[in-house]
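Undergrad: The sequence and its predicted three-dimensional model are supplied below.
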Amino acid sequence: MPQTLISPPVDEPVSLAEVKDHLRLDDDTDDALVESLIAAARAHVERVTNRRLMTQEWRLQFDAVRDDGRLDLAVSPVLSVDAVRVYDRNGTPSVIDEAAYEADIVSVPARIAFAEGAPRPGRRLGGIEVDVTAGYGAAAADVPAPLRHAVKMLVAHWYEQRQASTDDAAMVMVPLGFSALVAPYRVRLI
């Protein structure tokens, strides 16, 4: 299922100051590097867990509704379903009225169930689009502490291994404890 980021997170789940404290860095020489590592680490944690840490907007595309009339949304946690569109044979989208589907954003993964007689896509590929707002919230404090710590661990690991060659095992391995921190948060998709 294709996913397109519409609006990225405004902030990161850990601040530069927190990471510098974690790394025991006193000067600002590597601030730009550390900030880029924070963003990369957040993205990695999001990929591994199928969870979005900070509030962000995504567009999810589906080819068809399952036989039971449902769609499972591949991002978690979902804060809101913002729009559902169905494309006809000519590629023209129609916004589906909220009365034509029920959104369950509490379940993980979140899901949508279409009402009997709801419009079905007229094209076979990418006939349904669902726009969602996902993430734990806009504040770093909204993100579970183990996931925030996993981000800091990755940043520290990548910062310390930045001189390693690309085939060096240290670069491809995650730091000890990382998998244990993220395991309870992994969303398995069907």
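TA: That came through fine. Numbering: from 1, shown residues only.
Undergrad: Only C-alpha atoms from now on, for both contacts and neighbour counts.
TA: OK.
Undergrad: Not counting its own residues, what contacts stretch 134-141?
TA: Stretch 134-141 is contacted from outside by 9-14, 51-58, 75-80, 142-143, using Cα atoms under 8 Å, 6 or more residues apart in numbering.
Undergrad: Quickly note the distance from Met1 to Arg59.
TA: Plainly put, Met1 is 10 Å away from Arg59 if you go by Cα to Cα, to the nearest Å.
Undergrad: out of these two, which sits in the busier spot?
TA: Higher neighbour count among Met1 and Arg59: Arg59, with 19 against 9, using other Cα atoms under 10 Å.
Undergrad: Mind listing residues that contact stretch 10-29?
TA: Contacts made with stretch 10-29 from outside it, assessed by Cα under 8 Å, 6+ apart, are listed as 31, 34-35, 38-39, 42, 53-56, 138-141, 143, 148, 151-152, 155-156.
Undergrad: Comparison target, given below:
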Amino acid sequence: MMLRDETVPAAEALPVAVLRGHLRLSSGFDIAADADETAALVGFLRAAISAIEARTGKVLLTRRFRMQLEDWRDRLGQPLPLAPVISVDDIRIDDGAGTETVLSPDNWRLVPDDQRPMILPTGVILPNVPRRGHVTVTFTAGFGETWDRVPADLAHAAIMLASQYYEDRSFDGGRGAMPFGVSALIERWRAVRTLAGRGNREMR
């Protein structure tokens, strides 16, 4: 499986002011609201959000993803690796010789589960993927486009983690460990990961 971000949240969607206030409160220092400092805080927030999303499989701010599979995990239903999924925008099957077929939405439907969203066939099974081909799924996932749509515990965890990244920025390897407080906040959102693809290839 290959999973790639197609879009990134705008800097304006990130809670820079909240992080700035948190750092003032915890460190006692007044952080100048200049361009360089703001850019640094944006970077720490992006890193913290990425780390939390990697641990939980939950997308905090809405964006589009592209997933490429060698084959469906199961032709009875394909789980998606991230949640919450807002929409599946496009599904294409490449036959391995350069010919792509766009699957009609009449052939599948999205089940938008909070933990394990699925693509299910509207018929019996999902369409066949040729042996040397692949299937590409483009989907949109996230809690919302603005920070106030992110669940409070995940939002606070991101601020805490970005704050640590800021305070540990002069130390090598400072981003290696997840603080206990952050881990406790995100624990209920963590889901058991399942393979997204390769389910049928060996069985043919």
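TA: Sure, I can see it. These numbers come from a predicted model, not from an experiment.
Undergrad: hmm, back to that, only whichever of the contacts of stretch 10-29 of structure 1 are buried, select them in ChimeraX.
TA: Those of the contacts of stretch 10-29 of structure 1 that meet the burial criterion (16 or more other Cα atoms under 10 Å) are gathered into one ChimeraX selection, given here:
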select :34,35,38,39,42,53,54,55,56,138,140,143,148,151,152,155,156
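Undergrad: before we move on, the earlier item: and the contacts of stretch 134-141 of structure 1, which of them are buried?
TA: If you count burial by 16+ other Cα under 10 Å, the buried members of the contacts of stretch 134-141 of structure 1 come out as 9, 12-14, 51-58, 75-80, 143.
Undergrad: in what helix or strand does Leu126 of structure 2 lie?
TA: Using DSSP states H and E, Leu126 of structure 2 sits in no helix or strand.
Undergrad: Ok, Val88 of structure 2 next?
TA: With DSSP H and E as criterion, Val88 of structure 2 is part of strand 85-94.
Undergrad: So which elements touch that strand?
TA: Packed against strand 85-94 of structure 2, as judged by 3 or more Cα pairs under 8 Å, 6 or more residues apart in numbering; DSSP states H and E, are the following elements: strand 100-102, strand 134-141.
Undergrad: quick one, which of those strands is packed in tightest?
TA: When these are scored by mean count of other Cα atoms under 10 Å, the highest mean neighbour count falls to strand 134-141 (a mean of 21).
Undergrad: quick one: the very next helix or strand once past it aligns where in structure 1?
TA: On the C-terminal side of strand 134-141 of structure 2, the nearest following helix or strand under DSSP H and E is helix 152-167. Per TM-score structural alignment, the counterpart of helix 152-167 of structure 2 in structure 1 is residues 145-160.
Undergrad: Next, the residues that contact the matching stretch from outside, please.
TA: Taking Cα under 8 Å, 6+ apart as the rule, stretch 145-160 of structure 1 contacts 13-14, 19, 22-23, 34, 37-38, 41-42, 45, 171, 174-175, 178, 181-182.
Undergrad: what does the strand holding Val88 of structure 2 rub up against?
TA: Counting by Cα under 8 Å, 6+ apart, strand 85-94 of structure 2 makes contact with 100-103, 110, 112-114, 117, 129-130, 133-142, all of which sit outside it.
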